[in-house]
Structures are given as C-alpha cells and as structure tokens.
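Colleague: here are the coordinates; sequence isn't available:
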C-alpha cells in the first residue's frame, strides 16, 4: 500500500465525518423548531456510510478500503407531541410537534465524529513524517 493510498483513505474518512458533523449541526439547529402538523416538522437525519474496498490489485488486494457516504436519511423515530394550546402554531387540538432530535445524543455523536476526524488528521501527519524520513534516507 502506498502513502498515496493511505492519504486517500484518510481523506475519504475526513469527508465522511464532515458530512456527519454537518448533519449533526442541522439536527441541533432544528431541535426546537416547532410545527402545527407532523408533515412540516423537522425530522432528525443521519448519514449512511459504506466501506469501499480496494480494487483487488497490488500486493494487498483487499487493503485500501475507503469510506463512502451513501445517503443522508431521515430518522423514523416518532416526533414529540406536546399539548400547548396557547402556542400560535398549535393545531385545532392544541398540539404542537417537536422534532425527534435528542440534543444529548447529538452532542455525543458530535464528539465521536470530531474524534474520528482528528484521528484521520493524525494519520495524515504520521504519513508525512514517514515520507520525510524516507527522503532523508535517500539523501545519505
């Protein structure tokens, strides 16, 4: 496996974690967006990732797995129904709907995504150090 392949793998992981962080930010931004009907209420979203294995060539044919974002899907968890007859957005039954966003779970997921991103930045840094070491060996 070449250093270039390692950089591609880490880059794909960083891109996937960026999508994950953007999705989390959207969920948190809409966590308190109330609506008078279910159809117009924000639904939490989650990215769907898939592994893309190597191309089957080289010394290690199964090495080189990247990450691909297949889709960003809406959560199927139920929305929160709250009886708020004084709310101007309440329906005729006095009910408003809140998104199915759990801010605590989103914050936990955000920390995980951030750590995963940082890990791949560290991988790229290590690859750079290894490449520089090889260049120094070539000079001697």
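Modeller: Thanks, I have it. Bear in mind that the values here come from a model prediction, so they are computed numbers and not experimental data.
Colleague: Could you use CA atoms for every contact and neighbour count after this?
Modeller: Will do.
Colleague: Pretty sure residue 68 sits in a helix.
Modeller: No. Under DSSP: H, G, I helix; E, B strand; the rest coil, residue 68 falls outside any helix and is assigned strand.
Colleague: Does it touch residue 47 like I think?
Modeller: No. When contacts are counted by CA atoms under 8 Å, residue 68 is not listed as touching residue 47 (10.2 Å).
Colleague: what number of residues lie near the residue lying closest to residue 83 once chain neighbours are set aside?
Modeller: Excluding its sequence neighbours, the residue lying closest to residue 83 (CA to CA, 6 or more residues apart in numbering) is residue 95, at 4.4 Å. For residue 95, the neighbour count with other CA atoms under 10 Å is 20.
Colleague: what about versus this one:
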C-alpha cells in the first residue's frame, strides 16, 4: 500500500508545482502591458529530505533579467525626454505556450493520481471479499 501512497504523493507534488507555475504565468500575462514589469519564472527542485524519490517543489521565483522593451510614445506620462519608456519583457506567445505546457503536465499528474486512487480502491474491494 505504501507504493500507492508514494504515487499519490508524487503526483500531488507535481500538481502543486504546476499550479504554482500557472499562477505566475497568469500574472505575467496579466501584466504584459504594465510598464517596467519583469517576467517571473519558477524552477522546480527535487525534494531531498523526507520526500519520495521524484517528488518536486517550487524553487525560488526569479525575475527575468532580459531587457525591457522601449516603447516610443511621447504622450505617455512615463515617457522620458526622448519620448520613450520601458515596457515589460513579457512575450505573450511564450507565456501562452508555457501555460499550455503547465496545464498538460498538471493533467498528466492528475491522471496518474486518479489511476493510483482507482487501483487502491480496487485492491481494497478485493480485500473486503
């Protein structure tokens, strides 16, 4: 039965990590037009102590150090003497692709979780007979 519990733990850690990733991706998408906004990225780290082999957790959230786009708009309140201001460094296409990848990874972990749950339930039903 411990293998079933380990499988549930692994898949739930993956779902938690992907949900956190999706939250940060949605923040990036929401701030695509915010001047001076830097894209947030998350990394996954293996749980080394007390966790099951393969269990992951979200590491530090980092700001993307890529250059901010310069936007020419002399009428904008943040424009400098050249008529430009710093936009965000969020690329909407990359964020959407990353969000789709995170969603599919979440769904894969959910299917593993559900399959392990069904197998455990089937085993319990057999043991009750």
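Modeller: Received the coordinates, thanks. Everything numeric in this text was worked out from a predicted model, so none of it was measured.
Colleague: Superposed, what's their TM-score?
Modeller: In this superposition the chains share a TM-score of 0.91, using TM-score structural alignment, normalised by the length of the second structure; 128 aligned residues with a CA RMSD of 1.7 Å.
Colleague: So for residue 68 and residue 47 of the first structure, which sits in the more crowded spot?
Modeller: residue 47 (18 against 15).
Colleague: what residues are up against the more buried one?
Modeller: Taking CA atoms under 8 Å, 6 or more residues apart in numbering, we find residue 47 of the first structure in contact with 19, 20, 23, 69, 70, 71, 72, 73.
Colleague: you'd agree it is in a strand?
Modeller: Yes. Looking at residue 47 of the first structure with three-state DSSP, it is inside a strand.
Colleague: Next one: the counterpart of the residue nearest to residue 83 of the first structure in the second structure relative to residue 75 of the second structure, how far apart?
Modeller: Aligned counterpart of residue 95 of the first structure in the second structure: residue 84 (TM-score structural alignment). According to CA to CA, to the nearest Å, residue 84 of the second structure stands 9 Å off from residue 75 of the second structure.
Colleague: List the buried residues in the top helix by length along the first structure.
Modeller: When the first structure is parsed with DSSP state H, its longest helix is helix 103-139. For helix 103-139 of the first structure, the buried set under the neighbour-count rule, 16 or more other CA atoms under 10 Å, comprises 106, 110, 113, 114, 116, 117, 120, 121, 123, 124, 127.
Colleague: Count residues in the vicinity of residue 25 of the first structure, would you?
Modeller: Other residues within reach of residue 25 of the first structure, judged by other CA under 10 Å, total 15.
Colleague: give me the element it is part of.
Modeller: Per DSSP states H and E: residue 25 of the first structure is located in helix 3-29.
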